[in-house]
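Engineer: this one's structure only:
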């Protein structure tokens, strides 16, 4: 029987996507690992690989289609040995096991001739209630207790329809407040000004929503320091000379990533996430680095940056930035991170305040290094100075701890041999 190819969940937060481009057509033979399509998710444009072997007998969702829900059948595959013409006319075989990417409600079985057996209660796996991700999310939003619901899905699995008609738990349980979403403006006045309107891609929509939520829900505190770069620039020049044979060229940003990571190790009170009634302190410094990609801003991660050499950081950053610009980043390469770094110095920006990327609790914004009058040992001189501003989640990080982090960062950059020790 033919096998359905469904819209995958290419990131944990993905609920729908845009089928940007098909790379196969009806009648093509595909093997496991072949690239079939490009899908625009809530994070990036990613390639979708074939899992099974066979012949594409139908393309069910045209390329360019937006808002395709995860779990929607987008194409149909005839298995090896099947006649494609017969497979196209045959009913589609649904997979027997639930997959990680499935979010749509399972189809209900056709009624049998005999009286149907009452649906049995969900079979717990340990203490876990068996329910679809969509059902769990609806239950959480509506304050519904899943333990009191009988599931109508396979093996008593709770599905969307079971939860939608259920009543919230007792009034003592308050449903979590809905997260504020970005305001939608559907009718922009033009004032007779010549203009062009471009439809937002999924990445830009998510950026708009998350940044709005961050500014509405996170009390930001901003701390700025001026940092002398002369010693760091001298060290970079020496390191690049020694690394020339390895075809590695360190950037200032590579050294700043290392400096932020070591600062977080020195001031772990800033390497945290706020979780309502808990404060999570991380024991590893994973630095998310803002990169401008064609579809929008994305933040690939240098994991365990505090324990990596600057040459390792440089090589990883070069690879990740290239993949970001090409839309080839995998979810594990941009999801997570314990703190962020955003550098606009290459564009001549002197100083700016960045918006925190939750659930992280801090982001460091660095501007351009420039020649400024500077007091050195009581005498006026000229130095290369950079302004760096830390944005901190004041629910999780006190001002004094933020100040300690900024002082540690300043000290490491101005006396940079600690970055290579």
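Structural biologist: Received it, and whenever you're ready, just let me know what you need. Everything numeric in this text was worked out from a predicted model, so none of it was measured.

Engineer: from here on, contacts and neighbour counts on C-alpha atoms
Structural biologist: Fine.

Engineer: mind listing what the residue nearest the centre of the chain touches?
Structural biologist: Central residue of the chain (Cα atoms, centre = their mean): residue 335, 4.2 Å from the mean position. Applying Cα atoms under 8 Å, 6 or more residues apart in numbering to residue 335 gives the contacts 300-301.

Engineer: was I right about residue 224 contacting residue 392?
Structural biologist: No. Using Cα atoms under 8 Å, residue 224 is not in contact with residue 392, being 11.3 Å away.

Engineer: Compare these two (neighbour count), which wins?
Structural biologist: Taking neighbours as other Cα atoms under 10 Å, residue 224 and residue 392 compare with residue 392 leading, 27 against 19.

Engineer: quick one: residue 139 and residue 276, what's the gap?
Structural biologist: For residue 139, the distance to residue 276 (Cα to Cα, to the nearest Å) stands at 20 Å.

Engineer: Next one for the comparison:
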């Protein structure tokens, strides 16, 4: 019996994703555990493993398709002994093209299912046999042009206006063969893409010709990735729904920097080099345990109070900001924090984090000191109750033992959710963080 391969839920919060890349093609034998595709979720690009075995009969959703809903059929698998060609023809239920964006096919970023067979042919390299123009079904009325994603890309690249192309596919759909047979030099310049064609564009692809805004400045349009969309939505919700308040302290770093130098001298033989950020992660974790009323999250009708400190650390990845988690940071040694953080940061930049490595966390740390930023206020990552923002350590006039001296000073700003953490509790956390940084032996015992 044919097996429908569906868009998986690769994280608890995933509702849709981008089918970034197919790693198999129709006709390939698939075994359980084989990597079939790369799927871009709300936080990372993840590998999709096969569960069943068989031969891939057809691909229903092309790579590059955005907004593919969880549960959508993306491919068909023929079991052992089945006719692969027959399975390829028995694809997902057809959807009429006049149903618009409320149809499952439109919501996945692909064309209606009446063109799935043609899409499958394009994936495998086979070209459909063009029908005579007299037999081609008329094009749907209205501004929308029904064409396969591949046909649209070829037309855009060659400057072919699809208005003048007769479709030989089902219901007059324009396919690859139709575009290739059109004469690019006699076609009118390609018109600007409308909403329907824009939805079919590959992710994060700039337009070929810079447009001009209403103010006259040239620009290139770039589509948002799934990760960037989630960042925009979550942070907008945070600022709109979470009553932030901010507290800042100046922290003298000289003792912490001296301790780091001594520790690195002892760890050099082990290939470990502590960063200032590693010590700040530990300081925040210990501060959260000293002031447990700040190690909480707001859950609507309840507040979760955590018995350990899992610190989410902001990392700038090519796809956008992501926060891998150093679990049990309050009890980990500094060497363990350092090696764990380096591994997580590398995976984050490669888009290889697993859900358990970035989902959760009891509080966050964001460090922009390496960019010379002196001070900033970070946005809370719900449902967490706070985030610590740290700037650059720099020489500043500072009163030490009643005398004005030059010291290395860093400004730390805490953003707190007032629904879960009172101002006095937030102030105690900032004081504990400052104390641990200025008396750093508390980080190694």
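Structural biologist: Ah, there it is. Bear in mind that the values here come from a model prediction, so they are computed numbers and not experimental data.

Engineer: and residue 139 and residue 276 of the first structure? which has more neighbours close in?
Structural biologist: residue 139 (22 against 8).

Engineer: What mean distance separates whichever helix or strand residue 424 of the second structure is part of from the matching residues in the first structure?
Structural biologist: Counting by DSSP states H and E, the element that carries residue 424 of the second structure is helix 423-438. Superposed on the first structure, helix 423-438 of the second structure shows a mean distance of 0.5 Å to its aligned residues (mean Cα distance after the TM-score superposition for the first structure).

Engineer: How about stretch 256-265 of the second structure?
Structural biologist: Mean for stretch 256-265 of the second structure is 1.0 Å (mean Cα distance after the TM-score superposition for the first structure).

Engineer: Okay, buried residues for that stretch please.
Structural biologist: Within stretch 256-265 of the second structure, the residues scored as buried using 16 or more other Cα atoms under 10 Å are 256-257, 259-260, 263-264.

Engineer: can you redo those residues as CSV with secondary structure and distance to residue 64 of the second structure?
Structural biologist: CSV is the format used below for these (DSSP: H, G, I helix; E, B strand; the rest coil; distance: Cα to Cα, whole Å):
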residue, secondary structure, distance to residue 64 of the second structure
256, helix, 48
257, helix, 47
259, helix, 49
260, helix, 46
263, helix, 47
264, helix, 45
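
Engineer: with those in mind, which one is nearest to residue 381 of the second structure?
Structural biologist: residue 256 (27.7 Å; Cα to Cα).

Engineer: If you count contacts, what does the helix or strand hosting residue 415 of the second structure end up packed against?
Structural biologist: Here residue 415 of the second structure, judged by DSSP H and E, is contained in strand 403-417. For strand 403-417 of the second structure, the packing partners by 3 or more Cα pairs under 8 Å, 6 or more residues apart in numbering; DSSP states H and E come out as strand 244-252, helix 254-267, strand 386-390, strand 394-400, helix 423-438.

Engineer: List just the one of those that sits closest to residue 335 of the second structure.
Structural biologist: Ranking those by proximity to residue 335 of the second structure (Cα to Cα) places helix 254-267 first, at 8.2 Å.

Engineer: any idea which helix or strand comes after the closest one?
Structural biologist: helix 276-290.

Engineer: what span of the first structure lines up against that following helix?
Structural biologist: Aligned using TM-score structural alignment, helix 276-290 of the second structure spans residues 252-266 in the first structure.

Engineer: how about the matching stretch: buried residues?
Structural biologist: Across stretch 252-266 of the first structure, burial judged by 16+ other Cα under 10 Å covers 253-265.
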